[in-house]
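Engineer: No sequence on hand, only this structure:
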């Protein structure tokens, strides 16, 4: 797992995204921000579909792996593919966590924790602002 700030979003892409995205979404995907619990558009969404990266549109999570973790953020027990997301050691805010970024464009998505349900035991806690739902 990579450690430290490995974000590879170029300055050119950051400028483009600053113009295309609303300020909260930009802060989340480019500056590793987070939305308030229970405030995102997908935390309690039950619509079937595929969750795509808001920056590059690559598939990240299928609604079939989404579950109610009680955390207030959309939670999934696995990504659609092993390379869909990259895990990065996060030592910000005086704690050690595992950040999750898009495997294609490196946009910040959220964090993964080892308190999820079977079959993986993982909880990918993802910001609603970092994904778009492509409904089935």
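Structural biologist: Done, it's in. Values in this document were obtained by computation on a predicted structure and should not be read as measured data.

Engineer: okay, CA-based contacts and neighbour counts for the rest of this
Structural biologist: Noted.

Engineer: pretty sure residue 87 is touching residue 99, no?
Structural biologist: Yes: taking Cα atoms under 8 Å as the definition, residue 87 is a contact partner of residue 99 at 5.6 Å.

Engineer: Need the overlap of contacts for these two.
Structural biologist: Counting by Cα atoms under 8 Å, 6 or more residues apart in numbering, the contacts common to residue 87 and residue 99 are residue 112.

Engineer: how about the nearest residue to residue 62 once chain neighbours are set aside, secondary structure?
Structural biologist: Nearest residue to residue 62, sequence neighbours excluded (Cα to Cα, 6 or more residues apart in numbering): residue 50, at 4.6 Å. Using DSSP: H, G, I helix; E, B strand; the rest coil, the structure places residue 50 in strand.

Engineer: for comparison:
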């Protein structure tokens, strides 16, 4: 797969902390209820921690009680890509750099406009506060 931002493994390792690298480039998940954005209600835009692309907004964030930040839709439909790779649930990646964000769940009965839950690792995100814009 080709992305707008392509870097070598060494470049990603130099730019990210070991834990960020494990999640973003290694497609691992952080522990449930441990991420900095799990319970955040601050308004703003959630960007890819690896490349800075705008991914989700606080308007689409909801409390799913799953232990990770949850969104019912991305900021723009082309800001994330959903990949079915044989995993139990489709993987969600940044469409700009290919970094792993989390997984997509559908049909769980949440009272949201899409009945989708983009379950995203806090380590994959950086919140750009509405106050700082």
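Structural biologist: Sure, I can see it. Just so you know, these numbers come straight off a predicted model, no measurement behind them.

Engineer: now the strands: where do they sit in the second structure?
Structural biologist: With DSSP state E, the ranges of strands along the second structure come out as 44-48, 54-57, 61-62, 70-71, 80-83, 91-94, 100-106, 116-120, 125-129.

Engineer: re earlier: ok, residue 87 and residue 99 of the first structure, which is more surrounded?
Structural biologist: Taking other Cα atoms under 10 Å, residue 87 of the first structure and residue 99 do not tie; residue 99 has more neighbours (26 against 19).

Engineer: What residue in the second structure is paired with the more buried one?
Structural biologist: Counting by TM-score structural alignment, residue 99 of the first structure lines up with residue 91 in the second structure.

Engineer: which one in the second structure is aligned with residue 65 of the first structure?
Structural biologist: In the second structure, residue 65 of the first structure lands on residue 60 (TM-score structural alignment).

Engineer: How much space separates that match from residue 48 of the second structure?
Structural biologist: 16 Å (Cα to Cα, to the nearest Å).

Engineer: The two: which is more packed in?
Structural biologist: A direct count of neighbours by other Cα under 10 Å for residue 60 of the second structure and residue 48 places residue 48 higher, at 29 against 17.

Engineer: Contact partners for that one?
Structural biologist: 54, 55, 94, 124, 125, 126.

Engineer: ok, which pair from these is furthest apart?
Structural biologist: 94 and 126 (12.9 Å; Cα to Cα).

Engineer: In terms of neighbours, single out the busier of those two.
Structural biologist: residue 94 (27 against 19).

Engineer: Do I have it right that that one meets residue 101?
Structural biologist: Yes: with contact defined as Cα under 8 Å, residue 94 of the second structure reaches residue 101; the gap is 6.8 Å.

Engineer: What separation is there between the residue nearest the centre of the first structure and residue 136 of the first structure?
Structural biologist: In the first structure, the C-alpha nearest the mean C-alpha coordinate belongs to residue 109, at 2.1 Å (Cα atoms, centre = their mean). Distance of residue 109 of the first structure to residue 136 of the first structure, computed by Cα to Cα: 22 Å.

Engineer: do the same with residue 65 of the first structure
Structural biologist: 14 Å.

Engineer: Once you drop chain neighbours, what's closest to the match of residue 99 of the first structure?
Structural biologist: Here the residue nearest residue 91 of the second structure, using Cα to Cα, 6+ apart, is residue 103, at 4.5 Å.

Engineer: Spit out the contact partners of the counterpart of that neighbour in the first structure.
Structural biologist: In the first structure, residue 103 of the second structure lines up with residue 111, judged by TM-score structural alignment. The contact partners of residue 111 of the first structure, by Cα under 8 Å, 6+ apart, come to 97, 98, 99, 100, 124, 125, 126.

Engineer: Contact partners for the match of residue 99 of the first structure?
Structural biologist: For residue 91 of the second structure, counting by Cα under 8 Å, 6+ apart, the contacting residues are 82, 83, 84, 85, 100, 101, 102, 103, 104.
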